[in-house]
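Engineer: got a predicted model here, sequence first, then my questions.
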Amino acid sequence: MSAEGVDGGARRVLVAGASGTIGRAVVKALIEQGHAAFALLRSGADQPAELAEATILHDDLCDPSGLGRSLAEHRIDAVISCIASRSGAPKDAEAADFRSNLNLLNAAEQSGADHFILLSAICVQRPLLAFQHAKIAFERALKASRIDHTIVRPTAFFKSLSGQIDRVLAGKPFLIFGNGELTRCKPISDADLARYIVDCLHLPERRGATLPIGGPGPAITLKQQGELLFEAAGREPRFRTVPVGLFDAAAGVLSLGERYSDWFAEKAEYARIARYYATQSMLVLDPVSGEYSAEATPEFGQDTLIDHYRAQIAARTRRGAQ
């Protein structure tokens, strides 16, 4: 372990998945803390404005040897992977969550980098979906590698809880599953999560650790998320219940064709993903009781979901006025 890795000194850090919302926030946090940020983008991909101060690399994740040479050439000290499949479909999950990360890990080892930080997900505690199994497979490979590692497993992102903003602003009810209290989470903002990830570079106690992390509590239910959104919009809460059984029915029908068609396989998995998030809390899972625990879920940061909702509503109002 290098001295720079534990004393807070500046590091040369590659961020994979840098074009995503979390990746962009990580690059920003790196630069704010005085690190040299290198953003890995797909060849031909547009460069987000947030990456203007980073060094852009267009190396191929399917070519670990070439990527390893590039990392060595740029003297990369540490790698932060924010790679994730876009759809969660089985083939996409295998390619992104496992293979791309594995190639990146091999390149990091080849280049002499001394720390690999993985952005994973808290839902891998109870793996029922293809992308969760792919993430776990890579976590195992990372733990078995010769490079120091940190695995960060965040709870829900603010972005993932923002899908009904336009619906509420259009005067429609907020959709809930069951009574709206089947699940809970401690959502965390992009900026707070990015700071937590970047702090892993210089905190020795986070090396070799798997770290669940949420935003500032308390844990909230889906119904409470809706109440916060209506409060931010200045409207009276209105809810509509969606039966969880709809997802079971959809998955059951679509699964009949998944052996014969990638399209059916993807759609069936989407239905299973929807059911999972409708019924499973994004909190630390107690291995003894099998129950989710808000008390056991660590908290970090200061950004709140209602402030995020207010900012998103204000941005939409400005755009509508233009």
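Structural biologist: Here it is on my side, so go on.
Engineer: could you use CA atoms for every contact and neighbour count after this?
Structural biologist: Fine.
Engineer: surely residue 290 forms part of a helix?
Structural biologist: No - going by DSSP: H, G, I helix; E, B strand; the rest coil, the assignment for residue 290 is coil, not a helix.
Engineer: what sits against it?
Structural biologist: Going by Cα atoms under 8 Å, 6 or more residues apart in numbering, residue 290 touches no other residue.
Engineer: show me where this protein has its strands.
Structural biologist: Along the chain, the segments classed as strands by DSSP state E run 12-16, 36-40, 55-57, 78-81, 115-119, 148-154, 174-177, 184-185, 209-213, 220-221, 239-242, 284-285, 292-293.
Engineer: tabulate the ones you listed (CSV), appending mean neighbour count and distance to residue 199.
Structural biologist: Below are the strands of the chain laid out as CSV (neighbours: other Cα atoms under 10 Å; distance: least, Cα to Cα, whole Å):
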stretch, mean neighbour count, distance to residue 199
strand 12-16, 25, 12
strand 36-40, 23, 14
strand 55-57, 16, 20
strand 78-81, 25, 12
strand 115-119, 25, 11
strand 148-154, 23, 11
strand 174-177, 20, 36
strand 184-185, 26, 23
strand 209-213, 19, 12
strand 220-221, 18, 26
strand 239-242, 15, 40
strand 284-285, 22, 21
strand 292-293, 18, 25
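Engineer: second one coming, line it up with the first:
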Amino acid sequence: MSDVAISDPSPRPRRVFMLGATGTIGRATVAALLGKGHEVVCFLRPRNAGSRSNLPDGAILRYGDVTDPLSLDRDGFRGERFDVLVSCLASRTGVPRDAWAIDHRAHSDALAAARRAGVTEVVLLSAICVQKPLLAFQQAKLAFEKELIESGLTYSIVRPTAFFKSLSGQVERVRQGKPFLLFGDGTLTACKPISDGDLGRYIAECLDDAGRRNRILPIGGPGAAITPRQQGEDLFRLLGRDPKFRQVPVALLDTIIAVLDTLGRVVPKLRDKAELARIGRYYATESMLVLDPATGRYDADATPSAGSETLQEFYARLIRGEASVDLGEHAVF
């Protein structure tokens, strides 16, 4: 079935329908699922037809439109039986139109199609930031989480902290001798970043771990929580250079948002830019850690850890040319 080595086989191999397989976390999850001996059918956009999109040879690829319920049935499930739906699918930009189309409606349609195909278990990649839902994409994710929880199916909702990719946008500028940019003094927020590989394995393990069933699962990577300033210091140390920072006031983001909101009343496309600025401000001021609802404070000690690779190790691999990142829509600097 697959050329992927099965080093830790599942005691109960299953047939998995996979959404969001071509993202970096999706690819890692597909590899982890195959490594456990599951059969994985990936539903991809038609523009990926003719290419395996860096997916393992053992994955079965099908093409269609995830936003079209008819295509999900006809081109994806094809009247066949499946055991599990795994989704790493997310909107590309997070602006309201995309968020509600992908993070909510496409998932809702996929859930309905999966039930018709006999699926009894769903593993969903969500995000830890939905704990404080101030943005459209967070509200859309929460709306589907609620639908999934109320569906009666077995579920695991995985809410990871920061990804290595999202924290690597300044590696090249620092390598070029430019300062590391900080919002405020660089200690406003903290996170416990997790690698794609470690997160993919964690998601795959949900299929066999009874302790993760019917639960919301916040998860971070190994080690203590780190601030943006610490990330910059690690990067300069790995490059053998003295730290050089430039502080950006959060108030600047507030000004940009206000201007874009005003202009957006006349130029509709600027509304999306305003939302992107709001997303940037959110990540500049909110920690990606478990939020204590009683105190309203983020708690690093309460944020579980998994995996083995640290952000510092990933930075070192980036600098040596052993790893790369495609920031795509997530580029900030």
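Structural biologist: Thanks, I have the structure now. For clarity, every value in this text was computed on a predicted model and none was experimentally measured.
Engineer: TM-score of the superposition?
Structural biologist: The TM-score (TM-score structural alignment, normalised by the length of the first structure) is 0.93; 312 aligned residues with a Cα RMSD of 1.7 Å.
Engineer: thinking again about what came up before, of the strands of the first structure, which is nearest residue 313 of the first structure?
Structural biologist: Smallest distance to residue 313 of the first structure across the strands of the first structure (Cα to Cα): 15.3 Å, for strand 174-177.
Engineer: that closest one aligns to what range in the second structure?
Structural biologist: Alignment of strand 174-177 of the first structure against the second structure: residues 180-183, by TM-score structural alignment.
Engineer: repeat for stretch 234-247 of the first structure
Structural biologist: Stretch 234-247 of the first structure corresponds to residues 240-253 in the second structure, going by TM-score structural alignment.
Engineer: all helices of the second structure, in order?
Structural biologist: Here the second structure has its helices, by DSSP state H, at 24-35, 69-71, 96-98, 107-116, 136-149, 171-175, 196-205, 228-239, 250-264, 269-285, 311-320.
Engineer: mean per-residue distance, the third one to the first structure?
Structural biologist: For helix 96-98 of the second structure, the mean distance to aligned residues of the first structure following superposition is 0.8 Å (mean Cα distance after the TM-score superposition for the first structure).
Engineer: how about the second one?
Structural biologist: Averaged over the aligned pairs, helix 69-71 of the second structure sits 3.9 Å from the first structure after superposition, using mean Cα distance after the TM-score superposition for the first structure.
Engineer: got it, and the fourth one?
Structural biologist: Between helix 107-116 of the second structure and the aligned residues of the first structure, the post-superposition mean distance stands at 1.0 Å (mean Cα distance after the TM-score superposition for the first structure).
Engineer: show me what residue 11 of the first structure aligns to in the second structure.
Structural biologist: Per TM-score structural alignment, residue 11 of the first structure is aligned with residue 14.
Engineer: what residues are up against that match?
Structural biologist: So residue 14 of the second structure contacts 37-39, 82-84 (Cα under 8 Å, 6+ apart).
Engineer: next: residue 268 of the first structure.
Structural biologist: By Cα under 8 Å, 6+ apart, the contact set of residue 268 of the first structure is 250-255, 258.
Engineer: from those, which is closest to residue 229 of the first structure?
Structural biologist: Nearest to residue 229 of the first structure among the contacts of residue 268 of the first structure is residue 250, at 28.7 Å by Cα to Cα.
Engineer: give me the nearest residue to that closest one, chain neighbours excluded.
Structural biologist: Spatially, and ignoring its direct neighbours in sequence, residue 250 of the first structure is nearest to residue 271 (6.2 Å; Cα to Cα, 6 or more residues apart in numbering).
Engineer: what lines up with the one you found in the second structure?
Structural biologist: In the second structure, the residue matched to residue 271 of the first structure (TM-score structural alignment) is residue 277.
Engineer: over to residue 107 of the first structure?
Structural biologist: Per TM-score structural alignment, residue 107 of the first structure is aligned with residue 113.
Engineer: what's near enough to touch that match?
Structural biologist: Counting by Cα under 8 Å, 6+ apart, residue 113 of the second structure makes contact with 69, 72-73, 77.
Engineer: relative to residue 42 of the second structure, how far out is it?
Structural biologist: Distance, residue 113 of the second structure to residue 42 of the second structure, by Cα to Cα, to the nearest Å: 15 Å.
Engineer: repeat that for residue 230 of the second structure.
Structural biologist: Note on residue 230 of the second structure: its distance to residue 42 of the second structure, by Cα to Cα, is 38 Å.
Engineer: same deal with residue 296 of the second structure?
Structural biologist: Note on residue 296 of the second structure: its distance to residue 42 of the second structure, by Cα to Cα, is 39 Å.
Engineer: please apply the same query to residue 18 of the second structure.
Structural biologist: Distance of residue 18 of the second structure to residue 42 of the second structure, computed by Cα to Cα: 5 Å.
Engineer: that's all I had, so thanks and see you.
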